[in-house]
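Visitor: After the sequence you'll find the predicted model.
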Amino acid sequence: MEPDLQQAAQLHTEIISWFTDNARDLPWRQRECSPWGVFVSEIMLQQTPVVRVLPVWEEWMQRWPTPAALAAEPSGEAVRAWGRLGYPRRALRLHAAATAMTAHFDGSVPGTHAELLTLPGVGNYTAAAVASFAFGRRETVVDTNIRRVHARALSGKALPAPALNAAEMRLAVALLPDDDAASVAWNASVMELGALVCTARSPKCEACPVRRRCAWVAAGKPAPEYVPKGQAWAGTDRQVRGAVMAVLRHSRGPVLRSLLLGPSDFVAADADQDPDLAALAKLHALQAPAAQLERALAGLLADKLAEENDGGLQLPA
C-alpha cells in the first residue's frame, strides 16, 4: 500500500520529530564528520551492531583519517585492524575503495550515487546511504530496519519479505520527502526507529511515535508469514575461519601451516604468556576436523584474506 500525501506528511513529521529527541549521539552523525568517516561507518555497520562498530571506527579514523592514509598501507593491515567485526572481506573492500578514491577522485569520497557505484564493493544501498548522509543528497535509502518499519506501519506485516522486492522499493520511493534536507532526516529517522523501537524480535510499540497509525498494530499484530533463520556459529566453517583469522591478525609474520592444522604441547604450555600463542590455542581448542581446517585455509586464500609463502600463511601484504 502506498501512502497518500497527507499520510506521508504525518509520518514525516512524527518520525523526524521523534528522531530529533531520541537519536543516538554517534560520531559519524556529527557535522564535523568527514564523508570518509561516513563511508567507513556504512561499511562497518553492515551486519554488525553499533556497539561493536564504535571502538573500531574510532581507531580507524585516528589511524586512517583519509582514504589516502589507508591506501598507503598494505591491505593486510586493514584486515588486522578490522579485529572481531566479522565478515573481514569488508576490510578488503574498504581498502580497495580507498585505493580507488586515491587514484581516481583526488583522495576524496565521490559525492554522487553514480560515482560511488564505481568504487569496489559498493552497491546500491551503500551508494545511496553515503550520498544521503555524507553529502545531503535526496536518495532512497533502504536497509533492514527501514524495511521493517515500512512493512509494519504501511503494509500491516510483522516482517518485510525475506529479500528486498520491487513493491518495497516503490513504497520507499513514495515515502521519501521531496526536499533534500527532509529526505536525509527521514532516512536517518526511520532507520533509527527500526533499530531502537520497531525491532525484529521485541518491538517497543508503546514508545513508537506512529503506533496510532501503524497498520500492523491496527491488525492486532499478526504473526510473521515466515520464521527468520538464525545463523549457527558453534562448530561451523565460519567459526573455524574466524579462529584462523584471529591467529593471523595476532601474528606479525607467517604462521606455519602445520601449526594451524594441528595442536602443539608447546602452544598450550605458553598460551597464557603470549597473545599469538593464545590465539593458536583457541583455534586448537575447537578440535576442528582436518578437512574443515583445510577448507578454512583454502577459503581464506581464495578470498585474498591470507597469502601463503615458504614461511607459512599471513595476512596479505
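Guide: Good, I have the coordinates. Residues are numbered from 1 along each chain as shown.
Visitor: hey, let's count contacts and neighbours off CA atoms from now on
Guide: Noted.
Visitor: residue ranges of the strands in the stretch 101-250 of the chain, please?
Guide: With strands called from DSSP state E, counting those that start in this stretch, the stretch 101-250 of the chain shows none.
Visitor: Tell me where it has helices.
Guide: Counting by DSSP state H, counting those that start in this stretch, the segments of the stretch 101-250 of the chain that form helices are 113-116, 124-135, 144-150, 166-175, 180-196, 215-218, 237-250.
Visitor: Setting aside sequence neighbours, what's the nearest residue to Asn309?
Guide: Residue nearest to Asn309 in three dimensions, not counting chain neighbours: Pro254, with 7.9 Å by Cα to Cα, 6 or more residues apart in numbering.
Visitor: Wait, that neighbour touches Gly312, no?
Guide: Yes. Pro254 lies in contact with Gly312 (Cα atoms under 8 Å); the separation is 4.8 Å.
Visitor: Which residues are in contact with the residue nearest to Asn309?
Guide: Leu248, Glu308, Asn309, Gly311, Gly312, Leu313, Gln314 (Cα atoms under 8 Å, 6 or more residues apart in numbering).
Visitor: okay, pairing it with this:
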Amino acid sequence: MEPGLQTVPQLHTEIISWFTANARDLPWRRRECTPWGVFVSEIMLQQTPVVRVLPVWEQWMQRWPTPAALAAEASGEAVRAWGRLGYPRRALRLHAAAAAMTEHFGGAVPDTHAELLTLPGVGNYTAAAVAAFAFGRREAVVDTNIRRVHARALTGKALPSPALTAAEMRLAVELLPADETASVAWNASVMELGALVCTARSPKCGVCPVRRHCAWVAAGQPAPDYVPKGQAWAGTDRQVRGAVMAVLRSARGPVLRSLLLGPVDLTAAGADADPDLAALAKLHALQAPAAQLERAVAGLLADKLAEENDGGLQLPA
C-alpha cells in the first residue's frame, strides 16, 4: 500500500495495539498517579532519559506529593533534590510552578492547555502533554520521539527537521484521532514507539508494527539530510557548572569561594567536612582554568541557582 495519510486509521489501530502490548510500566502512567505526578514527570523527562528520571521522581513524590508541599520549602531544596538530572534550572521552574498552583489554582494542577501555559516555565509541549496525560484532553503532543515517527512513517525522512516546524505541527494535528480517549492513547503510543523502536540511531524496523506503511522504509531508508550535532561534555562550562553544583548540593551551609576556586588541601579537612570532600575533589580533578571556574560561579548566581553572602555560596533559600 502506498504510504500516506490514507493509512492513518490503520496506523492508529496498529500503533495503539502495539503500545497496549509493549508499553513500559512507568509510575506516571498508572491510574493512581496524580496530575501533579504527571506534571513533575514531564518536567524531569525533558532532555533526560527515563532510567535517570525514575529514582529521582519517586523520591520527589514521596517528599513532595503535592504542589503545596514543594512550594512550602525553599527553592534551593528543589535544586538539591534534583541531583544529577542535569539542566537544574528546571528544578527552579518546577518550584515556581508549584508556588503558582498553590497561589492561583488552590494547590491543584490546572487542567486546560491555556491555564497550564500561565505557569512559570511551561511551554506548548509541556502544557499539551500534561493536559493530555493527566486530564485526558485532546491535544497534539509533539516531542522528539513523536516527530521522528511522523517524519519516517509519513514523509519518508530519516529524521525530522532540526527544529520543530509549522508543517510538523499541522501533520501532528491531522494525525490526531477525533475521539478524546483515542487521542491520548495515540500520543502515548507514538511517543513510546519512537523511544523503543523507531530510535534515532538504530531503529528496530524488523519489529515495528507499521513497517509496511512506513514511507521511509518504502523509500529504501535514505540517510538523513543533515548530521545531528552531539553535545560535548568533557571540559565544557556545563561540566564545570555541574561539578560546582554538586559541591553546593552536598553542603549544609555556605561554601567559601576559595574552596570552589581552589586548589585546596583536601587531606587537611576532617571526614565530616562541609562540603563533601568527594564532590570537592571531583571539581578540582577537572583542573578547570580559573576563568572557567569564575564563569561557572557567575553563571549559577545569574541563573539564581546559587546565592552568595558573607559566608560564601549556597543553594537559594
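Guide: Looks like it arrived, so ask away. The model shown is predicted, which means the values in this text are computed figures rather than measured ones.
Visitor: what's the TM-score for these two chains?
Guide: Here the TM-score for the pair of chains, by TM-score structural alignment, normalised by the length of the first structure, is 0.97; 315 aligned residues with a Cα RMSD of 1.4 Å.
Visitor: Out of the contacts of Pro254 of the first structure, which end up buried?
Guide: By neighbour count, with 16 or more other Cα atoms under 10 Å, the contacts of Pro254 of the first structure hold Leu248, Glu308, Leu313, Gln314 as buried.
Visitor: mind checking how far the last one is from Pro27 of the first structure?
Guide: I take that to be Gln314 of the first structure. Distance, Gln314 of the first structure to Pro27 of the first structure, using Cα to Cα, to the nearest Å: 33 Å.
Visitor: How about Ala219 of the first structure?
Guide: Per Cα to Cα, Ala219 of the first structure is found 38 Å from Pro27 of the first structure.
Visitor: So which of those two has more stuff around it?
Guide: Comparing Ala219 of the first structure with Pro27 by neighbour count (other Cα atoms under 10 Å), the higher total belongs to Pro27, at 15 against 11.
Visitor: So the more buried one sits against Cys33, correct?
Guide: Yes. With contacts defined as Cα under 8 Å, Pro27 of the first structure counts as touching Cys33 at a distance of 6.9 Å.
Visitor: dump the residue contacts of Ala296 of the first structure.
Guide: Applying Cα under 8 Å, 6+ apart, the residues near Ala296 of the first structure are Asp237, Val240, Arg241, Val244.
Visitor: ok, and the residues you listed in the second structure?
Guide: With both residues aligned by TM-score structural alignment, their matches' Cα atoms under 8 Å, the contacts of these that the second structure also has are Asp237, Val240, Arg241, Val244.
Visitor: Lys282 is in contact with the last one, correct?
Guide: When you say that, I think you mean Val244 of the first structure. No. Counting by Cα under 8 Å, Val244 of the first structure does not reach Lys282; the two are 9.3 Å apart.
Visitor: more neighbours, these two?
Guide: Set Val244 of the first structure next to Lys282 and count neighbours by other Cα under 10 Å: Val244 wins out with 23 against 16.
Visitor: Tell me how far Pro160 of the second structure lies from Ala108 of the second structure.
Guide: Distance from Pro160 of the second structure to Ala108 of the second structure, counting by Cα to Cα: 35 Å.
Visitor: cool, and Ala153 of the second structure?
Guide: From Ala153 of the second structure to Ala108 of the second structure the distance is 38 Å (Cα to Cα).
Visitor: One more: Val38 of the second structure?
Guide: Distance of Val38 of the second structure to Ala108 of the second structure, given as Cα to Cα: 12 Å.
Visitor: what do you get for Arg137 of the second structure?
Guide: Note on Arg137 of the second structure: its distance to Ala108 of the second structure, by Cα to Cα, is 17 Å.
Visitor: try Glu139 of the second structure
Guide: Taking Cα to Cα, one finds Glu139 of the second structure at 20 Å from Ala108 of the second structure.
Visitor: So which residue is dead centre in the second structure?
Guide: Centroid check for the second structure by Cα atoms, centre = their mean gives Gln46 as the closest residue, at 1.5 Å.
Visitor: so what's it up against?
Guide: Counting by Cα under 8 Å, 6+ apart, Gln46 of the second structure has no contacts.
Visitor: and what of the one 10 residues further on?
Guide: Applying Cα under 8 Å, 6+ apart to Val56 of the second structure gives the contacts Ala81, Trp82, Gly83.
Visitor: now do Thr48 of the first structure
Guide: Here Thr48 of the first structure is in contact with Leu85, Gly86 (Cα under 8 Å, 6+ apart).
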